[in-house]
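coordinates only, sequence not included:
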């Protein structure tokens, strides 16, 4: 079960580096498996209730099923020198699709809900992630992406929320190397609340002609406008060229630094 979901994570976020460099917050399809940290490595697991249904065929060998749905809960518990801990992760109609099972670079579609829970050491956490739509789909010479979803995190009695909706296109410079250099265009919105920000914050973003090459952005514009928890509105524009990066806050004069 873990392998297709790990592949889903890799596929969905092949654009994560250029998006992050351009200032976009990108939620990751975190998989609730240990990566070397006690106590999860030696915990007692029970995943008997997990089921996978649908069309599990993978003709192009990209690790993504044609149309599979994941449901069920895994629970774990541990008691040892570090204390007693328990938790779970759960998939609620988490659907993973390959938009073209004849092309290993066709992309992926993911929707559904993932939930994690943890208690121990005086802490209690529940994290629910609703993936309304997480699509990255090849369309001719470019990729269309559409990421929409929300988080709700309840931690020791406090609630945190985060919603996002980001869509756009990625056009590779070289069709034979789709995840190398390329150009991003996108629009999106983000919002959230927490215990100290009940009124919430919001952010509108746009990317225009943002060209990514060799780990840097060398052309294009990113615009951000939003309101913080105090109701203060701010706008920021970032413009890249091969030589410099210029940042303009509200109507102030731009501040430029070398692009390196």
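Received, thanks. Since the model is a prediction, treat every value here as computed from it, not as a measurement.

going forward, measure contacts between C-alpha atoms and count neighbours the same way
OK.

immediately after the helix or strand containing residue 218, which helix or strand?
Per DSSP states H and E: residue 218 is located in strand 216-227. Following strand 216-227 in sequence order, the next helix or strand is strand 233-240 (DSSP H and E).

and that following strand, what does it pack against?
In terms of contacts (3 or more CA pairs under 8 Å, 6 or more residues apart in numbering; DSSP states H and E), strand 233-240 is packed against strand 216-227, strand 244-249.

please repeat the previous calculation with a cut-off of 10 Å.
On a contact count with 3 or more CA pairs under 10 Å, 6 or more residues apart in numbering; DSSP states H and E, strand 233-240 meets strand 197-213, strand 216-227, strand 244-249, strand 255-258.

packing partners for the helix or strand where residue 53 lies?
Using DSSP H and E, the element containing residue 53 is strand 51-55. Where contact means 3+ CA pairs under 10 Å, 6+ apart, strand 51-55 is packed against strand 67-80, strand 83-97.

residues in contact with the closest residue to residue 166 other than its chain neighbours?
Of all residues beyond its chain neighbours, the one nearest residue 166 is residue 188 (4.1 Å), with distances taken as CA to CA, 6 or more residues apart in numbering. Going by CA atoms under 10 Å, 6 or more residues apart in numbering, residue 188 touches 24, 146-148, 164-168, 203-207, 224.

what secondary structure does residue 188 sit in?
Counting by DSSP: H, G, I helix; E, B strand; the rest coil, the backbone at residue 188 sits in strand.

now the element after the longest helix along the chain, going C-ward?
Counting by DSSP state H, the longest helix found in the chain is helix 2-12. Using DSSP H and E, the helix or strand that directly follows helix 2-12 along the chain is helix 16-21.

alongside the first one, take a look at this:
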């Protein structure tokens, strides 16, 4: 089994590193198809921020909240439709659509579970408060739904469980979530985007020392040196009982501000999960 996690693609009005959004999304499609030809994968799990549809920065603000233009819908129709395998999307903090509008755009609920082989991925909506708020904002963190996680685990006995969200605010999460992660052996790890980093962190004793694996970006890096967390995706590979993850960076020719440079294909921020 091989699954890719991808987040923070941000189809919008902003150009990054010498690429406008449309050209960047075309490159993403090309990179994913090349990866599939090189080594097929079973699913793509997208963990939010496909747009700046809801955005607190003026004078433009969100393309949808201030102008009725859904770049999330455009991203799905124009680019996700070209991905080479089943793709599942949850919202980020810039997709503050109502439950009804989100389902119209994506064909799915704001939270759900995905089964791939003997693994189940709990796709959480952690920005589900104050949806479609009248005031421009960056979203309201709504905490992880422990009831939904528990039900999903009960419905999938014997499966390895991975918790996925746009963001896990580990220090601020409820005690019941920390306890569930810490005491549930079936929960292997957490995956999230939002930070535009590709790092792996230990969630600490409150979470039983389990890992949070971040999914980088395909827009802009939050690192002082952007090349340290460049465009890419995180993979999860299962071979027998062995589970490994790494951040995959396809080759890109970009301009960080001092002329064009080529970032070569490579893997980074890898770990064994089992």
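Everything's here; your move. Predicted model only: the values in this text are computed from it and were never measured.

tm score of chain vs chain?
Once superposed, chain against chain, the TM-score is 0.27 (TM-score structural alignment, normalised by the length of the first structure); 123 aligned residues with a CA RMSD of 6.3 Å.

ok so, going back, columns mean neighbour count and distance to residue 245 of the first structure on top of the helices and strands packed on strand 51-55 of the first structure, output as a markdown table?
Formatted as a markdown table, those follow (neighbours: other CA atoms under 10 Å; distance: least, CA to CA, whole Å):
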| stretch | mean neighbour count | distance to residue 245 of the first structure |
| --- | --- | --- |
| strand 67-80 | 18 | 43 |
| strand 83-97 | 19 | 39 |
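
output those strands in CSV; the columns should cover distance to residue 2 of the first structure.
Formatted as CSV, those follow (distance: least, CA to CA, whole Å):
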stretch, distance to residue 2 of the first structure
strand 67-80, 10
strand 83-97, 12
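
what's the closest of the ones you listed to residue 154 of the first structure?
Proximity to residue 154 of the first structure (CA to CA) singles out strand 83-97 among those, at 13.9 Å.

tilt between that closest one and helix 2-12?
70 degrees (axes from the mean of the first three to the mean of the last three CA atoms, to 10 degrees).

show me what strand 83-97 of the first structure is packed up against.
When contacts are defined as 3+ CA pairs under 10 Å, 6+ apart, strand 83-97 of the first structure sits against helix 2-12, strand 44-46, strand 51-55, strand 67-80, strand 107-120, strand 123-139.

hang on, the earlier thing: now the helices and strands packed on strand 233-240 of the first structure in TSV, please, with extra columns for distance to residue 88 of the first structure and mean neighbour count.
Converted to TSV, these look like this (distance: least, CA to CA, whole Å; neighbours: other CA atoms under 10 Å):
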stretch	distance to residue 88 of the first structure	mean neighbour count
strand 197-213	28	19
strand 216-227	36	19
strand 244-249	44	17
strand 255-258	47	12
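
closest to residue 132 of the first structure out of the ones you listed?
Set against residue 132 of the first structure and scored by CA to CA, these come closest in strand 197-213, at 18.9 Å.

elements contacting the closest one?
helix 16-21, strand 158-172, strand 182-194, strand 216-227, strand 233-240.

do you know which of the ones you listed lies nearest residue 51 of the first structure?
Among these, the nearest to residue 51 of the first structure by CA to CA is strand 158-172 (28.2 Å).

buried sites along the closest one?
Buried positions in strand 158-172 of the first structure, judged by neighbour count with 16 or more other CA atoms under 10 Å: 159-172.

nearest to residue 79 of the first structure among these?
The closest of the buried residues of strand 158-172 of the first structure, once distances to residue 79 of the first structure are taken by CA to CA, is residue 159, at 27.7 Å.

how far away is residue 201 of the second structure from residue 44 of the second structure?
Note on residue 201 of the second structure: its distance to residue 44 of the second structure, by CA to CA, to the nearest Å, is 22 Å.

chain neighbours aside, what residue packs nearest to residue 122 of the second structure?
residue 113 (4.6 Å).

before we move on, what about residue 112 of the first structure?
The nearest residue in space to residue 112 of the first structure (CA to CA, 6+ apart) is residue 94, at 4.1 Å.

wait, what's in contact with that neighbour?
By CA under 10 Å, 6+ apart, residue 94 of the first structure lies in contact with 5, 52, 68-72, 110-114, 130-131.

including distance to residue 45 of the first structure, could those residues go into TSV?
Conversion of those to TSV gives the following (distance: CA to CA, whole Å):
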residue	distance to residue 45 of the first structure
5	18
52	18
68	23
69	21
70	18
71	17
72	14
110	26
111	26
112	23
113	21
114	18
130	24
131	25
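
which one among those gets closest to residue 246 of the first structure?
Closest approach to residue 246 of the first structure among the contacts of residue 94 of the first structure (CA to CA): residue 131, at 34.5 Å.
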